[in-house]
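> task: produce atomic coordinates for the following.
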Amino acid sequence: MEGRATFEAFGGKPGLVAIMDDFMIGLVADPRTTQFFNNDKQAFIKAMLVEQMCELMNGGCQYTGRDMKSTHARMKVNREGFNALVEQFQLAMDKHNVPFSAQNKLLAKLAPMYRDVESTTGDAVPPKAATN
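Below is the predicted model of the structure:
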């Protein structure tokens, strides 16, 4: 899938927003990720995720958030938390019938971000306590 084909497989921006709605519900419900997402920044986080995914899939959006390293620097995200996030994302994509090939295309772009998200030092600071 080249160009916007992956984006269209996600249902365009409306489909991406619906997927992110379910993704956030899953992240809040999952005990491995709830500390980072069960807060007053859910709407902001979701909006940033929609922008980021849309841009990564050539959907015509521009990501206006911070880089992944500074965003997650104080959160102490480990591999278990990152993998839980990926699991919840896959569940949300499956629920919305995103083709497996499109899922893999996006996940391949997201996987290298783990290096910038992982932080094994310091105390975990959920987003509601961290600054933007």
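> from here on, contacts and neighbour counts on C-alpha atoms
OK.
> walking through this structure, point out its helices one by one.
Using DSSP state H, the helices found in the chain span residues 5-9, 12-29, 34-37, 42-56, 68-72, 79-95, 100-110, 114-117.
> buried set for the fourth one?
Right, the one you point to is helix 42-56. Within helix 42-56, the residues that count as buried by 16 or more other C-alpha atoms under 10 Å are Q42, I45, K46, A47, M48, L49, V50, E51, Q52, M53, C54, L56.
> the first one reaches M24, doesn't it?
Spelled out, that is Q42. Yes: assessed by C-alpha atoms under 8 Å, Q42 is found in contact with M24 at 7.4 Å.
> how near is M24 to R115?
Going from M24 to R115 by C-alpha to C-alpha, to the nearest Å gives 22 Å.
> between the two, which one's more packed in?
Legend: neighbour count by other C-alpha atoms under 10 Å for M24 and R115, higher for M24 (23 against 11).
> ok, the more buried one - contacts?
F37, Q42, K46 (C-alpha atoms under 8 Å, 6 or more residues apart in numbering).
> stretch 20-30: how far from the chain's middle?
10 Å (C-alpha atoms, centre = their mean, to the nearest Å).
> can you give me the buried ones in it?
So, applying 16+ other C-alpha under 10 Å, buried residues of stretch 20-30: M20, D21, D22, F23, M24, I25, G26, L27, V28, D30.
> please provide the structure for the following sequence as well, for comparison with the first:
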Amino acid sequence: MSNALKVLLACTLLAGGCAQSVQSPQSLYAELGGQAGIDRIVDGLLWEIAEDAEIRALFADTDIQRFRNKLAEQLCAVSDGPCVYTGDSMRETHRHLAVTSAQFNRLVDDLIRVMERERIATGAQNALLQRLAAMRGDIVAE
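Predicted coordinates:
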């Protein structure tokens, strides 16, 4: 075998090996566990809200089933999943609630606790929280 052929073969093998070891980054939706993972996060968050006296009152007049469905839809959409959020705007939804920064932060803490229990990777948690943080101005009344 000629040296040129050996070099070509070696380059082909190395390039093929490298191509196989490079993985496409997962979407945030996939990192959250797809729809099943998002459903578990939402259900866990509902339990956290029910147990959290500081924020539970904000949901007193809420249709919980609709809230659950729209939150799952929103998390799916914001994480680049196949969903389209069809609910009301965050500004419209929260305009009459007078949500404080402390209440907003409590809900974020509750969400983090749920994601930790679901063993969502820290990077995926941070990515989701960053996307949701963009909505803060439409939610908090202060």
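> could I get the TM-score for this pair?
Scored against TM-score structural alignment, normalised by the length of the first structure, the superposed chains reach a TM-score of 0.84; 119 aligned residues with a C-alpha RMSD of 1.6 Å.
> show me what A50 of the second structure aligns to in the first structure.
Residue correspondence to the first structure (TM-score structural alignment): A50 of the second structure is matched to V28.
> can I assume that match is in contact with T34?
Yes: contact between V28 of the first structure and T34 holds when scored by C-alpha under 8 Å: they sit 4.4 Å apart.
> tell me which residue lies nearest the centroid of the first structure.
L49 (5.2 Å; C-alpha atoms, centre = their mean).
> return the residues in contact with the aligned residue in the second structure for that one.
In the second structure, the residue paired with L49 of the first structure according to TM-score structural alignment is L71. For L71 of the second structure, the contacting residues are V42, by C-alpha under 8 Å, 6+ apart.
> sorry, back to before: turn the helices of the first structure into TSV, including distance to Q62 of the first structure.
Below are the helices of the first structure laid out as TSV (distance: least, C-alpha to C-alpha, whole Å):
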stretch	distance to Q62 of the first structure
helix 5-9	14
helix 12-29	12
helix 34-37	23
helix 42-56	6
helix 68-72	15
helix 79-95	21
helix 100-110	16
helix 114-117	20
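> okay, now the equivalent of K109 of the first structure over in the second structure: neighbour count?
Counting by TM-score structural alignment, K109 of the first structure corresponds to R131 in the second structure. By other C-alpha under 10 Å, the residues close to R131 of the second structure number 13.
> residues contacting R131 of the second structure?
V78.
> okay, it and I41 of the second structure: tell me how far apart.
16 Å.
> same thing with Q26 of the second structure?
For Q26 of the second structure, the distance to I41 of the second structure - C-alpha to C-alpha - is 18 Å.
> go on, G137 of the second structure?
According to C-alpha to C-alpha, G137 of the second structure and I41 of the second structure sit 23 Å apart.
> now swap in L14 of the second structure and tell me
L14 of the second structure is 42 Å from I41 of the second structure, by C-alpha to C-alpha.
> next one: E116 of the second structure
10 Å.
> try R117 of the second structure
9 Å.
> higher neighbour count, those two?
Neighbour totals were compared for R117 of the second structure and I41, and I41 leads with 25 against 11 (other C-alpha under 10 Å).
> the more buried one maps to what in the first structure?
Checking TM-score structural alignment: I41 of the second structure goes with I19.
> list the contacts for that match?
With C-alpha under 8 Å, 6+ apart, I19 of the first structure has these contacts: A92, M93, H96.
> V78 of the second structure too?
Residues in contact with V78 of the second structure (C-alpha under 8 Å, 6+ apart) are L128, R131, L132.
> out of those, which ones does the first structure keep as well?
Here is what carries over to the first structure from the contacts of V78 of the second structure, by both residues aligned by TM-score structural alignment, their matches' C-alpha atoms under 8 Å: L128, R131.
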